[in-house]
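Undergrad: Below is the sequence, then the predicted model.
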Amino acid sequence: MNELVVHTSTHSYNIYIDEQIRYQISKFIANDYSSIFIISDDQVAPLYLDDIMTGIETERIFHTVIPSGEASKNIDQYYRLQTIAMEKKLDRRSLIIALGGGVVGDLAGFVAATFMRGIDYIQVPTTILAHDSSVGGKVAINHELGKNMIGNFYPPKAVIYDVNTLKTLPDHEIRSGYAELIKEAFIANAEFLQQLLPLTLATISNDQLKDHLFQGVKIKADIVEKDEKELNIRKFLNFGHTLAHALEAELGYGKITHGEAVAIGMLFALKISEHKYNKSLYYDQLLNWLQGNNYPLSLFHTGIDQLINAMKLDKKAQYQQIQMVLLSSIGKPVVVNLTDDELHSYLQSFKKELSAP
């Protein structure tokens, strides 16, 4: 079993990565909880909810299911889950288990962070993408004007990652998760990047997957420990996310996976980085890798002005000026302010490049 410890200002928590550990959840629950509330989605629950429940030794266990997809990270689902928690008489000694991908983790974590001013929760990720979102304590719901605009920093009590649950992932979810792994390699580990760029996603073994997840989680955990509330270096984890979040908001949540949007955003950030720092930063290599693994790279028909306006709603924007994470070198991210005119020029060129035959 791969195991990491993440230290936060409130408590430390363990991340466990192994096979078949979803059947042994009680082993990883440190406290004696009055009740347990499992939140999952309609894709994951039929596959793994029973497995989780058989491994929990308590009588007061409840569960509910949300529709899968980014569109469920909304105020209505949040309110519904709070209502269920009250109806089931959860108290401050209750535990919430988030069983699913990043959407379930973000939503269930925000419910936990705000129910009775905060109760414990555990992340049980079932997607590759959730290796990123389940670590670090960011929990949130979306607003129609911006992604993750309503949220908190609220670390889980544990992250229990059973890689066997990843065998049922569709191709677009594998692409989504590996985009975040590539992101972590770009900002922190050139050697890891060299391992990932030759890969064909369809041929990855379980052992490779466990190793890649461990390396990605370690990068994320190291950064989060140094900057829990995103005041400094944690911003680097947003490499590729400024354009990605704008694309998601403009296209409508769920039209493209988060990681697929991040892939486009990283490519855009690399294009700007290569221009600003006058050096090769693997733009061509990443483009070839994304094309070879069937990432949807079209910017669709989203207008450039609309994208810029959406980027201004990004949480990193300050005084209506857009901040982007760029790379001065592989493994050396920087945060740069960009004007509207600069962005317009870069986006116009980038859009033309991606739409070229």
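TA: Arrived safely, thanks for sending. Numbering: from 1, shown residues only.
Undergrad: Going by C-alpha atoms from here, please, whenever you check contacts or count neighbours.
TA: OK.
Undergrad: As a check, name the ranges of all strands in this structure.
TA: Secondary structure of the chain by DSSP state E: the strands cover 2-7, 12-18, 36-41, 61-66, 95-100, 120-125, 138-143, 146-153, 158-162, 322-329, 332-338.
Undergrad: Disregarding residues adjacent in the polypeptide, which is nearest to Lys351?
TA: Nearest non-adjacent residue to Lys351, counting by CA to CA, 6 or more residues apart in numbering: Leu299, 6.5 Å away.
Undergrad: isn't that neighbour right up against Ser349?
TA: No: if you go by CA atoms under 8 Å, Leu299 and Ser349 don't touch, sitting 11.9 Å apart.
Undergrad: if I look at the residue of the chain most remote from its centre, how far off is Phe37?
TA: Centroid-distance maximum for the chain: Glu59 at 32.4 Å, with CA atoms, centre = their mean. Applying CA to CA, to the nearest Å, the value for Glu59 to Phe37 is 11 Å.
Undergrad: Put this next to the first one:
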Amino acid sequence: MKKIDVHLQDDSYSIFIGRNFLSDIGSLIKNKYSFDKVVIVTDDIVDSLYGEVVENSLLKEYISARRIVIPHGECSKNLDMLRYIYNQLTDFGITRSDLLLTLSGGVIGDLGGFAASTYLRGIPFIQVPTTILAQVDSSVGGKVAIDLDGGKNLAGSFYQPKAVFIDIDVIKTLPVHYFYDGLAEAVKCGCIGELSLFTLFESIKTKEDIEKKLENIIEKSCQYKASIVEKDEKESGLRMFLNFGHTLAHALESFKNYQGISHGEAVSIGMSVITENTERMGLTEKGTEKKIKEILSLLHLPIKTSISIEKLMPYIMHDKKIRGDFITLVILESIGKPKLIRVPLEQISTYLATGSSL
């Protein structure tokens, strides 16, 4: 099992990457940590595949365990489900000496992590991500949140897990759609700084190529994100680069009410659109857009949308990167060279104009 350490002083933790260890997760946790009880927060689909496996692994180590099962999908990342988790934690008698374990993709990681960060003003939690998107991105870095009516991730906090356990073999049960979806965040890492990852994607021709290199993709993505988080945990500067493509992405997801578009698809469109516009404006090296779109298209990810920027603007106006009358956008000068720019709100459409707005 490979280990990547995230150095954050008192909040330091490790990311463990391996294969076929879910049935032994109980002993892995017990050997490294000491908790009285463990509550597993998962969704209905993942629970049907792995919920009992993980719970039995904990019980085998004489760790008291219970599962909280949430309906799958972004629509569950809300105040009602958060309240439901709080009530379940209370019923189970969870204290600060116990553990919350998230077992699923990014939705449960965000929702369960936010519950852990706020219940009793903070209880320990561990991430066990089961999607590529969560393994390469959302499980690492301590961003936890829920969605509000006004947009995505508007209520949240920075709260680091005690550990992240990534079992690559669980990817075998992912639908093909979500297999490719999660890779968008890995491509993003390649675009903004991890050049070896971008080169790796350029060498890929088939799904079989991806499967052979998947462990390397996950490891490089985690290493890169960990290095960014170590330098800027609370997103005051460098960590903002990780938002490349996300301003438009979050607006698209909110506009569609999290139906019919996945996060990875939205990020793919967001990266493509902003790079197309900045290259046209002379801010990005010629050919950058083509390189990115070729990789994303090979991964069966969308690179454009028919939704106009005018329709998306009400959601963009809730973006967390807005300060006063300006928004901070992430653009590329070239592959591997991101740049933060402050854009007046009235000029947003110049950078984020979609296909129907150009």
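TA: Thanks, I have the structure now. Only a predicted model underlies this, so the values are computations on that prediction, with no experimental measurement involved.
Undergrad: what's the matching residue for the residue nearest to Lys351 of structure 1 over in structure 2?
TA: Aligned counterpart of Leu299 of structure 1 in structure 2: Thr305 (TM-score structural alignment).
Undergrad: Looking at Leu299 and Ser349 of structure 1, which one has more neighbours?
TA: A side-by-side neighbour count of Leu299 of structure 1 and Ser349, using other CA atoms under 10 Å, places Leu299 first with 18 against 13.
Undergrad: Could I get the contacting residues of the more buried one?
TA: Listed by CA atoms under 8 Å, 6 or more residues apart in numbering, the contact partners of Leu299 of structure 1 are Leu247, Lys351, Leu354.
Undergrad: and these as TSV, adding neighbour count and distance to Ile97 of structure 1?
TA: Listed next are these as TSV, based on neighbours: other CA atoms under 10 Å; distance: CA to CA, whole Å:
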residue	neighbour count	distance to Ile97 of structure 1
Leu247	27	30
Lys351	18	41
Leu354	13	41
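Undergrad: Can you lay out the residues you listed as CSV showing distance to Leu145 of structure 1?
TA: Listed next are the contacts of Leu299 of structure 1 as CSV, based on distance: CA to CA, whole Å:
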residue, distance to Leu145 of structure 1
Leu247, 12
Lys351, 23
Leu354, 26
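Undergrad: Which one of those residues is nearest to Leu99 of structure 1?
TA: Leu247 (26.6 Å; CA to CA).
Undergrad: Would you quantify the distance from the match of Leu299 of structure 1 to Ser12 of structure 2?
TA: From Thr305 of structure 2 to Ser12 of structure 2 the distance is 40 Å (CA to CA).
Undergrad: What is the equivalent residue in structure 2 for Glu144 of structure 1?
TA: By TM-score structural alignment, Glu144 of structure 1 lines up with Asp149.
Undergrad: Number of residues surrounding that match?
TA: Asp149 of structure 2: 9 neighbours (other CA under 10 Å).
Undergrad: what do you get for Asp120 of structure 1?
TA: Count around Asp120 of structure 1 with other CA under 10 Å applied: 22.
Undergrad: give me every residue that touches the residue mapped onto it from structure 2.
TA: In structure 2, the residue matched to Asp120 of structure 1 (TM-score structural alignment) is Pro124. Contacts for Pro124 of structure 2 (CA under 8 Å, 6+ apart) come out as Arg96, Ser97, Asp98, Leu99, Leu100, Ala116, Ser117, Pro161, Lys162.
Undergrad: Equivalent analysis for Arg19 of structure 2, please.
TA: Met1, Ile166, Asp167, Ile168, Asp169.
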